[in-house]
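K.L.:
Any chance you can model this:
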Amino acid sequence: MPESPEVQALADELDARLAGRALTGVDVVEFRIEKTRGRPPESLVGEAVTGVERHGKLIDLVFGDAGRLVVSLGRHGWARWAAGDGPAPDPAPGDAGDPPPPTLAILSFDGTGGDGLDLELTDAGDWVSLGVWVVDEPREVPAVAKLGPDPAVPAFTRADFDAAVVGRRKQAKAILQEQESLAGIGNAYSDEILHTAKVSPVVHASSLDGPALDALYAATVGVVRDAVDARRGVPIARLKAEKVAAMRVHGRAGETCPVCGDTVREFSFASTTAEYCPTCQTGGEHLPLRADR
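P.N.:
Got it, this is the predicted structure:
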């Protein structure tokens, strides 16, 4: 799942390469991605991009007064330049031999001297999670309207964190991933945050004392912002590989914890999975591989 550090890097690259270019064509391969049927992406053809913004895990291509093309990457969506328009992706661990994700839409932009660009929107899932809206304001998109404060931005404060977390009878990992509470964090970075803070993925936020809350706040801000800085300037074709390589516990079940040397373990609850270190996070307790409730 794309998360704020990689989505910010994507927004930055799109802004650098597309600002000032006009949209010359739209080819929607999968009609289900269009969420504003009365205002399709083709309605922006001929308009120039004036900037690209990020809202949580969503991308916002701004076309001045003509409107905005907001893209929700969903669970498995991403973007890539058409062949020849950017560097080839580096394979992430476990990707060897996997076919590239299918293209669901192509956005074509003009250029001088034949240097136009084609941006492909892709989705690697078994079901379509990618979505595209054409709106005047980003908050017209339901997923944007419900977003909570974003730990990646400088305006995020301890008060924002406390309002989202303190006293809630809900697992800390679930709160970190809840977009209405904290925008931009998903499964991978929630694991990294909890490991850094030495907090169990299953503990309820209401049971955390002052020092634990201090550690969780510092980890939430630090892990996300450090990752944003680390991904800055990385070509979008290589962001997935960079993210995977940077993980300390997420996706590392069976490997050695880089902090204490214990073995990283996996825990699954309903549709959520987590990787954690027993020594660092659960007082040595091994959580069941799968919890029924």
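
K.L.:
okay, CA-based contacts and neighbour counts for the rest of this
P.N.:
Will do.

K.L.:
which residues of the stretch 1-150 of the chain fall in strands?
P.N.:
Per DSSP state E, counting those that start in this stretch, the stretch 1-150 of the chain carries strands over the ranges 23-28, 51-55, 58-62, 68-72, 77-81, 103-109, 117-123, 131-135.

K.L.:
wait, which of those is closest to P288?
P.N.:
Checking the strands of the stretch 1-150 of the chain against P288 by Cα to Cα gives strand 77-81 as the closest, at 30.9 Å.

K.L.:
the inter-axis angle of the closest one versus strand 117-123?
P.N.:
With axes from the mean of the first three to the mean of the last three Cα atoms, to 10 degrees applied, the angle from strand 77-81 to strand 117-123 works out at 160 degrees.

K.L.:
what sits up against strand 77-81?
P.N.:
1-2, 117-125, 129-130, 236-237 (Cα atoms under 8 Å, 6 or more residues apart in numbering).

K.L.:
Please state the offset of that strand from the chain centre?
P.N.:
Averaged C-alpha coordinates place strand 77-81 at 13 Å from its chain's average position (Cα atoms, centre = their mean, to the nearest Å).

K.L.:
Stretch 159-172 too?
P.N.:
Chain-centre distance of stretch 159-172: 21 Å, with Cα atoms, centre = their mean.

K.L.:
And for stretch 34-41?
P.N.:
Offset of stretch 34-41 from its chain centre (Cα atoms, centre = their mean): 23 Å.

K.L.:
Over to stretch 40-47?
P.N.:
How far stretch 40-47 lies from its chain's middle: 26 Å, per Cα atoms, centre = their mean.

K.L.:
List the buried residues for it?
P.N.:
Neighbour-count burial for stretch 40-47, with 16 or more other Cα atoms under 10 Å as criterion, is recorded at 40-41, 44-47.

K.L.:
What is the end-to-end distance of it?
P.N.:
14 Å (Cα to Cα, to the nearest Å).

K.L.:
Over to stretch 262-277?
P.N.:
Taking Cα to Cα, the first and last residues of stretch 262-277 lie 7 Å apart.

K.L.:
Please, where are all the helices along the stretch 151-293 of the chain?
P.N.:
Here the stretch 151-293 of the chain has its helices, by DSSP state H, counting those that start in this stretch, at 158-165, 172-177, 187-197, 210-231, 239-246, 278-281.

K.L.:
what's the most buried one of these?
P.N.:
helix 187-197 (a mean of 24; mean count of other Cα atoms under 10 Å).

K.L.:
Run through the residues that contact M247.
P.N.:
188, 192.

K.L.:
Now with 7 Å, please.
P.N.:
With Cα atoms under 7 Å, 6 or more residues apart in numbering as the criterion, no residue contacts M247.

K.L.:
cool, and W133?
P.N.:
Contacts for W133 (Cα under 7 Å, 6+ apart) come out as 34-36, 69-71.

K.L.:
Repeat that for V166.
P.N.:
Taking Cα under 7 Å, 6+ apart, we find V166 in contact with 205-206.

K.L.:
Buried members of the contacts of W133 into PyMOL, please.
P.N.:
Selection of the buried residues among the contacts of W133 in PyMOL, burial being defined by 16+ other Cα under 10 Å:
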select buried, resi 34+35+69+70+71
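
K.L.:
Please generate a structure for the following sequence too, so the two can be compared:
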Amino acid sequence: MPELPEVTALVADLSSRLIGRRIRRLQLVSFAALKTFDPPVSALDGGTVTGVDRHGKYLDVVVAGVAGDELHLVFHLARAGWLRWRSAAPSPIRGSKGPIAARLELEPDAAADPAAPAGRGGDGFDLTEAGTKKSLTIHVVHAPADVERIATLGPDPLDPAFTVDVLAGILRAAGRSQLKGVLRDQRRIAGIGNAYSDEILHVAKLSPFARAAETDAAHLHAAIRQTLHGAITRADGLAASELKAEKKSNLRVHGRFGQACPVCGDTIQQVIYADSTFQYCPTCQTGGRKLSDRVMDRLLK
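P.N.:
Predicted coordinates:
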């Protein structure tokens, strides 16, 4: 799942490609992905992209509509979604069983290609989603806050207003909740998912099962900023096609079960839940103790 650093990089990449361009149409392939109906998708036709923004893990393409109103094409790539840029006119989409959920087509850019034939779509991007469980969501709205999950997002950890005191208040309010879950809860802190919560906790040398209210806010705050800023710096300037490989190659513990911890050399362990898995280093984070993994413990009985 793309998280805050990757979505930030996608914003930069799309801004350089989209701003000032006119939309020909947004073609829906997976109609279940569209979560809004007013304004209709066709309201984007002929509109000009004026900006690209991020709200937590949501991408927001800002469009000046032909009727003079501002529209927002907002999408969340979910666990298995991605954005694939096309530099040429697309071939027709055949059927609805492939990975493409939606396709944004731009009008030919006369400045870039004066010979582009009239009426033919130019470049653009596809929203794709692998697997059978489809969670990618698309919204066409007048304001980002019209998307309920954006309206209820917690503070952005890159915002200067996200201070140690703000984090301390979040941790106090979370009480005895496990720290891993608090970091992933988008209503508490926006943009951090499964991978970067693992990385943050490893940098901070904190157990995923630590109680939120008992955590040193200043220490955790420094780990959050260090981890996210480091990932953003590494992703700076990369195209969408390069971001997945960059993220995977630089993770310290997430997705590295059974490998050696890059800090202490201990074997990285994991805990499996019904719908997710996380990794940690026992020596760095839990005083050498292996955390209870109910799924694996049952298998070994």
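
K.L.:
before we move on, the earlier item: which of the buried residues of stretch 40-47 of the first structure lies closest to G56 of the first structure?
P.N.:
For these, the nearest to G56 of the first structure is P41 (21.3 Å; Cα to Cα).

K.L.:
For the closest one, give its distance to V134 of the first structure.
P.N.:
Counting by Cα to Cα - P41 of the first structure and V134 of the first structure are separated by 6 Å.

K.L.:
got it, and L73 of the first structure?
P.N.:
From L73 of the first structure to V134 of the first structure the distance is 15 Å (Cα to Cα).

K.L.:
possible to save the helices of the stretch 151-293 of the first structure as TSV with distance to P288 of the first structure?
P.N.:
Rendered in TSV, the data for the helices of the stretch 151-293 of the first structure read as follows (distance: least, Cα to Cα, whole Å):
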stretch	distance to P288 of the first structure
helix 158-165	25
helix 172-177	16
helix 187-197	17
helix 210-231	23
helix 239-246	25
helix 278-281	12
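
K.L.:
So for A105 of the first structure, which of these sits nearest?
P.N.:
Of those, nearest to A105 of the first structure by Cα to Cα is helix 239-246, at 20.2 Å.

K.L.:
That closest one: average distance to aligned residues in the second structure?
P.N.:
Helix 239-246 of the first structure: mean distance to aligned residues in the second structure after superposition is 0.5 Å, counting by mean Cα distance after the TM-score superposition for the first structure.

K.L.:
That helix corresponds to what range in the second structure?
P.N.:
Helix 239-246 of the first structure corresponds to residues 243-250 in the second structure, going by TM-score structural alignment.

K.L.:
coming back round to it: and the helices of the stretch 151-293 of the first structure: which comes nearest V62 of the first structure?
P.N.:
helix 210-231 (21.7 Å).

K.L.:
Run the angle between the closest one and helix 187-197 for me.
P.N.:
Going by the same axes, to 10 degrees, helix 210-231 of the first structure is angled at 130 degrees with respect to helix 187-197.

K.L.:
Who are the packing partners of helix 210-231 of the first structure?
P.N.:
The criterion is 3 or more Cα pairs under 7 Å, 6 or more residues apart in numbering; DSSP states H and E, and the helices and strands that helix 210-231 of the first structure contacts are helix 4-18, helix 187-197.

K.L.:
Please list the residues outside it that contact it.
P.N.:
With contacts defined as Cα under 7 Å, 6+ apart, helix 210-231 of the first structure is touched by 5-6, 8-9, 151-152, 161, 193-194, 196-197.

K.L.:
give me the number of residues near the aligned partner of W82 of the second structure in the first structure?
P.N.:
The equivalent of W82 of the second structure in the first structure is W78 (alignment by TM-score structural alignment). Counted with other Cα atoms under 10 Å, the neighbours of W78 of the first structure add up to 24.

K.L.:
how much space is there between W78 of the first structure and S129 of the first structure?
P.N.:
Distance of W78 of the first structure to S129 of the first structure, given as Cα to Cα: 10 Å.

K.L.:
now G222 of the first structure
P.N.:
29 Å.

K.L.:
how far does stretch 232-248 of the second structure stretch from start to finish?
P.N.:
Length of stretch 232-248 of the second structure, first residue to last, Cα to Cα: 13 Å.

K.L.:
With stretch 148-155 of the first structure instead?
P.N.:
End-to-end for stretch 148-155 of the first structure, by Cα to Cα: 12 Å.

K.L.:
equivalent range in the second structure for it?
P.N.:
Alignment of stretch 148-155 of the first structure against the second structure: residues 154-161, by TM-score structural alignment.

K.L.:
Which of the residues in the matching stretch are classified as buried?
P.N.:
154-157.

K.L.:
do the same with stretch 29-38 of the first structure
P.N.:
33-35.

K.L.:
so who does the residue nearest to R256 of the second structure when sequence neighbours are not counted touch?
P.N.:
Nearest residue to R256 of the second structure, sequence neighbours excluded (Cα to Cα, 6 or more residues apart in numbering): I268, at 6.6 Å. For I268 of the second structure, the contacting residues are 253, 256-261, 279-281, by Cα under 7 Å, 6+ apart.

K.L.:
Stretch 275-290 of the first structure aligns to what range in the second structure?
P.N.:
Mapped onto the second structure using TM-score structural alignment, stretch 275-290 of the first structure spans residues 279-294.

K.L.:
so how far is the first residue of that stretch from its last?
P.N.:
14 Å.

K.L.:
and for that stretch, what are the contacting residues?
P.N.:
Counting by Cα under 7 Å, 6+ apart, 198, 202, 205-207, 253-255, 257, 261, 266-272 sit against stretch 279-294 of the second structure.

K.L.:
And these, which of them are buried?
P.N.:
The neighbour count (16+ other Cα under 10 Å) marks 198, 202, 205-207, 253-255, 257, 261, 266-271 as buried among the contacts of stretch 279-294 of the second structure.

K.L.:
ok so, going back, I'd like the strands of the stretch 1-150 of the first structure as JSON lines, with distance to V166 of the first structure appended.
P.N.:
Listed next are those as JSON lines, based on distance: least, Cα to Cα, whole Å:
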{"stretch": "strand 23-28", "distance to V166 of the first structure": "44"}
{"stretch": "strand 51-55", "distance to V166 of the first structure": "24"}
{"stretch": "strand 58-62", "distance to V166 of the first structure": "27"}
{"stretch": "strand 68-72", "distance to V166 of the first structure": "29"}
{"stretch": "strand 77-81", "distance to V166 of the first structure": "32"}
{"stretch": "strand 103-109", "distance to V166 of the first structure": "41"}
{"stretch": "strand 117-123", "distance to V166 of the first structure": "36"}
{"stretch": "strand 131-135", "distance to V166 of the first structure": "33"}
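
K.L.:
Go through the ones you listed and name the closest to V165 of the first structure.
P.N.:
strand 51-55 (20.6 Å).
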